[in-house]
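Asks: Would you be able to build a 3D model of this:
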Amino acid sequence: MAVQITHVRFGGTTRTESSIVMYRWVNPTNGKTGDNDKPSMVAFLEGKDGAAHVGAGTTRVPVGVVRPDSGAPYLRTYADGKWTNNLVNLPTF
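Replies: Here you go, the predicted model:
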């Protein structure tokens, strides 16, 4: 299943990918929506059929899991062969 991440929630005043604690998403195929915390979304993306993106059409950017040397894994967009920060620019909820 692939989902489009539409909104994020930060865990404090710092707005970085690693400080996002919740994700709101929609399944473009069936319209189902939901919210998941960071560990759940990391597990979803690392699962066999999990995939996520930000945007649609020509602005669609895939989301991947970053595993830093220290700290918890987090999500980040990956465009044109490099990690980008599209998630931080999404609306908050």
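Asks: C-alpha from now on. contacts and neighbour counts both.
Replies: Fine.
Asks: does H7 sit in a helix or strand, and which one?
Replies: strand 2-10 (DSSP states H and E).
Asks: Tell me which residues are up against that strand.
Replies: With contacts defined as Cα atoms under 8 Å, 6 or more residues apart in numbering, strand 2-10 is touched by 19-28, 49-55, 87-88, 90-93.
Asks: List only buried entries from those.
Replies: Buried subset of the contacts of strand 2-10 (neighbour count, 16 or more other Cα atoms under 10 Å): 19-26, 51-54, 87-88.
Asks: I'd like the structure of this one too, to check against the first:
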Amino acid sequence: MATSHEIKCINKSDRYNIHERILSIGGINNNGTHWKLSLADAIKGIENGEWTFYVNNIYGRKVNVIIAKTALGNKYLKTEADTTERNNLLELPECK
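Replies: Below is the predicted model:
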């Protein structure tokens, strides 16, 4: 069964292509330590059923992170549609 993890930060590239924007995602474990995964590892973990990810939107609501594909078939992460017009994932702070 997949374990669910909140994404608290991301690292972005300077590229504008949606599948190249996020380089890594990160969060905090239950024990207070920090975790960080490359985009490729996060996508692989979702596809293998190992992990699910979510972010909390500006209203404190949980929004699931899903895998999407560009027209050319490149995979990237995005949030499911929610009640905001904001980009829940790309607006997260940079991971240290």
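Asks: Superposed, what's their TM-score?
Replies: Superposed pair, TM-score by TM-score structural alignment, normalised by the length of the first structure: 0.76. Supporting alignment: 89 aligned residues with a Cα RMSD of 2.6 Å.
Asks: follow-up on the earlier one: ok, so of the buried ones among the contacts of strand 2-10 of the first structure, who is nearest D37 of the first structure?
Replies: Distance ranking of these against D37 of the first structure, using Cα to Cα, places M22 first at 4.2 Å.
Asks: For that closest one, what is the corresponding residue in the second structure?
Replies: Residue pairing (TM-score structural alignment): M22 of the first structure is matched to S24 of the second structure.
Asks: How about its match: what's its closest non-neighbour residue?
Replies: Sequence neighbours aside, S38 is the residue nearest to S24 of the second structure in space, at 4.2 Å (criterion: Cα to Cα, 6 or more residues apart in numbering).
Asks: Identify the residues contacting the spatially most central residue of the first structure.
Replies: Nearest to the geometric centre of the first structure sits L75, at 5.0 Å (Cα atoms, centre = their mean). Contacts for L75 of the first structure (Cα under 8 Å, 6+ apart) come out as 17-18, 38, 41-42, 63-66.
Asks: Now rank the residues you listed by neighbours and give me the top one.
Replies: V63 (23 neighbours; other Cα atoms under 10 Å).
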